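Undergrad: From the sequence below, what's the structure:
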Amino acid sequence: MKTKLTILILAISTMLVAQKKKNGAIYIKHPANQVVLDFLAAFSQNDSVAVANLIADDYKGYDGLNMNPDKEASTKSDILNAMKNWNNLVSHLNIEHTSSGYPDAIEYNDTEFSGGTWVYAWEKYTGMHTKTGVKLNMPAHFQYVVNDENKIVFSRSYMNKNPFTAIYRNSNKVVGGTVYSHHENINKVRKMMHSYQFNDMVGAYEYYNEDTNFKWGSMDWDADPVDLEAAKASDKEFMSNFTINSMNNSWIEYQEMELGGNFVESFWRVNVTRKTDNKNIVFGLYMTHQFNDENEITKVRNLFNAAAL
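TA: So this is what the prediction gives:
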């Protein structure tokens, strides 16, 4: 039985090898690659003369994500107009290949694909939309065909379109929620913050959820938030080193967001005395307190100049 099984495996392996058929060659260096690189550089520099010289008159371009079967191909004129629009609408436009996505040139043996050299490129479009300030960082995959005259005759693109959606939304006024200057949750935050001045730590934690997490501006960007017990320990250490003379609010509002994540945003003038040398210190404190549907605080974020202390 073991012998029969071994023979069967060898037979299948032989069949798989026999099914291989070479259909061309892949080149990491090829004149067609340079044509594509020159095209990208000219496009991002708004060089219409260079782009026109690199695009064949009978060029056809397709959006690989377009589902309309009747969509007509883009023309050479469309490419030139697209270049102008990109450069007019996007500041600091740059198009380059991703670090691991250098272009490959393929010469096919198949007659259906042998009319030119195919170049498969993985690109990244970066810049900033001039009107809205939306930052672009758009990965894209392009397939090009370069003819014997070193001109691009065909392209098919697959591009992340999400930034275009962001640009559209930010080009119009969109209501994302309601801002309150007076609200029950504002009162809660105000009471909690003033409790610190009067050393009332029960009042300072009155409206926190047991799963509330905290993060401070002095923490590393990717640091995990801390829980309520860790926050209490931090407050205790602060109170042992400083006396809070006043905690005056200069600005506070409650934002009720349509997508959730309602929060109180506030800015405070904090006056403290450092106990080691009795030095008086005044610093600004920016805070956000996020509330859940039960109006309990679930997230706290703050920002202040730790060096001032």
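
Undergrad: only C-alpha atoms for contact and neighbour calcs from this point on.
TA: Fine.

Undergrad: tell me which element residue 79 falls in.
TA: Element membership for residue 79 (DSSP states H and E) is helix 76-89.

Undergrad: Tell me the buried residues in that helix?
TA: Buried residues in helix 76-89, counting neighbours by 16 or more other CA atoms under 10 Å, are found at 76, 79, 80, 83, 84, 86, 87.

Undergrad: which among these gets closest to residue 109?
TA: residue 76 (27.6 Å; CA to CA).

Undergrad: List the contacts of the closest one.
TA: 52, 55, 56, 57, 58, 59, 60 (CA atoms under 8 Å, 6 or more residues apart in numbering).

Undergrad: Identify those among the residues you listed that sit within strands.
TA: Among these, DSSP state E puts 55, 56, 57, 58, 59, 60 in strands.

Undergrad: Just the buried subset of those residues, please.
TA: By 16+ other CA under 10 Å, the ones in strands among the contacts of residue 76 give 55, 56, 59, 60 as buried.

Undergrad: Could you also give me the structure for this next sequence, so I can compare it with the first?
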Amino acid sequence: ADDFKAFNGMNSNPDAKGTNKQQFVSSVKGWKNNIDYFSISRTKGAYPDAIEYDNDSGFWVQTWDQIKGVHKNTGVKIDMPMHRLYLVNKDNKISRIVTYDDASVWSEMRDAFNPRKNGIIYNQHENINTVRKMVVALEHGDADKAFSYFTDNAGFTNLDMPQGESNTLAQEKASFKAMLKDWTIDSIDVVGFPDYLEYESPKLKIVMSWWDARLTRKSDGKKVTLPLHLVHYINDDGKITSEIGYYTMSTLK
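TA: Okay, here's the model as predicted:
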């Protein structure tokens, strides 16, 4: 319709004027020109509804769709539901569209055009020292000391675990001691240097480190080098609350 208007259903501004037909068409062209692998498909199990109200203003058509694509310039992935209301007038012309979607996706896209710092990276810090001391204790088979750097409710994951599962402190300590029955730790050598990341948003304190654990199997003297990438979350008291281990113990089998 000539008096067409499009509105953002998530906009709480009572004075919002919406966009006219020309502006809406321009935004549609922007999707086509700026999004790779673009698709709109009906949400599984949903179908459009047409509603005619008593005020005789026309038909309201409701749709539920899934938008997918990748923004060309920023690489931001789009995979979100979109709900739209279309007002179809007596001349069978669309006079209004109200769109409900995930505004955070568009916000991330806009933000991605501008460089922004998000905290500080340290290559020397007391939290790095904590991780170093913990690893050195592991190297010497001192489980009590090594695991004393963790909080009592710390969680542990590695690549051998199904997603969503984790070990408790007691389980991880017992697993380490069980490994020592069959293997001798010759050394755990740092690769490169650890990084301590103090994020601004969200407020997180993380130490990332890389190691080569050199082990000898007691039964036959077989030597193995186990690469480790460890991510440790640190609380404000300097204790480790979580360990994510990017390694697999299948190397030792």
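
Undergrad: Overlay them and tell me the TM-score.
TA: TM-score of the superposed chains, computed with TM-score structural alignment, normalised by the length of the second structure, equals 0.88; 250 aligned residues with a CA RMSD of 2.2 Å.

Undergrad: Next up, identify which helix or strand residue 109 of the second structure is on.
TA: Assigned by DSSP H and E, residue 109 of the second structure falls in helix 103-111.

Undergrad: And that helix, how far out from the chain middle?
TA: 15 Å (CA atoms, centre = their mean, to the nearest Å).

Undergrad: what about the strands in the stretch 151-253 of the second structure?
TA: With strands called from DSSP state E, counting those that start in this stretch, the stretch 151-253 of the second structure shows them at 183-190, 195-198, 205-217, 223-234, 240-246.

Undergrad: Count the neighbours of residue 266 of the first structure for me.
TA: 20 (other CA atoms under 10 Å).

Undergrad: Revised request: answer the last question for residue 267 of the first structure.
TA: Residue 267 of the first structure has 19 neighbours, counted by other CA under 10 Å.

Undergrad: So what does it match up with in the second structure?
TA: Residue correspondence to the second structure (TM-score structural alignment): residue 267 of the first structure is matched to residue 210.

Undergrad: again, but for residue 41 of the first structure
TA: Taking TM-score structural alignment, residue 41 of the first structure has no aligned residue in the second structure.

Undergrad: Could you tell me how far residue 41 of the first structure is located from residue 125 of the first structure?
TA: According to CA to CA, to the nearest Å, residue 41 of the first structure stands 12 Å off from residue 125 of the first structure.

Undergrad: what's the answer for residue 133 of the first structure, then?
TA: Residue 133 of the first structure is 15 Å from residue 125 of the first structure, by CA to CA.

Undergrad: what's the answer for residue 80 of the first structure, then?
TA: Taking CA to CA, one finds residue 80 of the first structure at 17 Å from residue 125 of the first structure.

Undergrad: Dump the strands of the stretch 151-253 of the second structure into TSV; add distance to residue 36 of the second structure as well.
TA: TSV is the format used below for the strands of the stretch 151-253 of the second structure (distance: least, CA to CA, whole Å):
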stretch	distance to residue 36 of the second structure
strand 183-190	41
strand 195-198	33
strand 205-217	34
strand 223-234	34
strand 240-246	32
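
Undergrad: Spatially, what comes nearest to the alignment partner in the second structure of residue 286 of the first structure if we skip its sequence neighbours?
TA: The equivalent of residue 286 of the first structure in the second structure is residue 229 (alignment by TM-score structural alignment). Closest residue to residue 229 of the second structure apart from its sequence neighbours, by CA to CA, 6 or more residues apart in numbering: residue 210 at 4.6 Å.

Undergrad: ok, the one you found touching residue 228?
TA: Yes: applying CA atoms under 8 Å as the test, residue 210 of the second structure and residue 228 come out as touching, 5.7 Å apart.

Undergrad: Quick check: residue 71 of the second structure vs residue 78 of the second structure, distance?
TA: Distance from residue 71 of the second structure to residue 78 of the second structure, by CA to CA: 8 Å.

Undergrad: can you map out the helices along the stretch 1-150 of the first structure?
TA: All helices of the stretch 1-150 of the first structure, identified by DSSP state H, counting those that start in this stretch, fall at 2-18, 31-44, 48-54, 76-89.

Undergrad: Pipe the ones you listed into CSV and attach distance to residue 306 of the first structure per row.
TA: Output for the helices of the stretch 1-150 of the first structure, formatted as CSV (distance: least, CA to CA, whole Å):
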stretch, distance to residue 306 of the first structure
helix 2-18, 67
helix 31-44, 43
helix 48-54, 52
helix 76-89, 40
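
Undergrad: Pick the most buried one from these.
TA: helix 31-44 (a mean of 19; mean count of other CA atoms under 10 Å).

Undergrad: Report all helices and strands that that one contacts.
TA: Judged by 3 or more CA pairs under 8 Å, 6 or more residues apart in numbering; DSSP states H and E, the packing partners of helix 31-44 of the first structure are helix 48-54, helix 76-89, strand 90-97, strand 104-108, strand 117-129, strand 135-146.

Undergrad: List the contacts of the last one.
TA: This points to strand 135-146 of the first structure. By CA under 8 Å, 6+ apart, strand 135-146 of the first structure touches 32, 35-36, 116-129, 152-161, 163.

Undergrad: again, 6 Å this time
TA: With contacts defined as CA atoms under 6 Å, 6 or more residues apart in numbering, strand 135-146 of the first structure is touched by 32, 116-128, 152-160.

Undergrad: Now the helix or strand just after it on the second structure. Mean distance?
TA: Going down the chain from strand 135-146 of the first structure, the next helix or strand is strand 152-159, by DSSP H and E. Taken over the aligned residues, the distance from strand 152-159 of the first structure to the second structure averages 2.0 Å (mean CA distance after the TM-score superposition for the first structure).

Undergrad: And strand 152-159 of the first structure, what's buried?
TA: 152, 153, 154, 155, 156, 157, 158, 159.

Undergrad: ok, the last one - contacts?
TA: To tie it back to what came earlier, the one meant is residue 159 of the first structure. Residue 159 of the first structure touches residue 140, counting by CA under 6 Å, 6+ apart.

Undergrad: can you check the fourth one too?
TA: For residue 155 of the first structure, the contacting residues are 61, 143, 144, taking CA under 6 Å, 6+ apart as the criterion.
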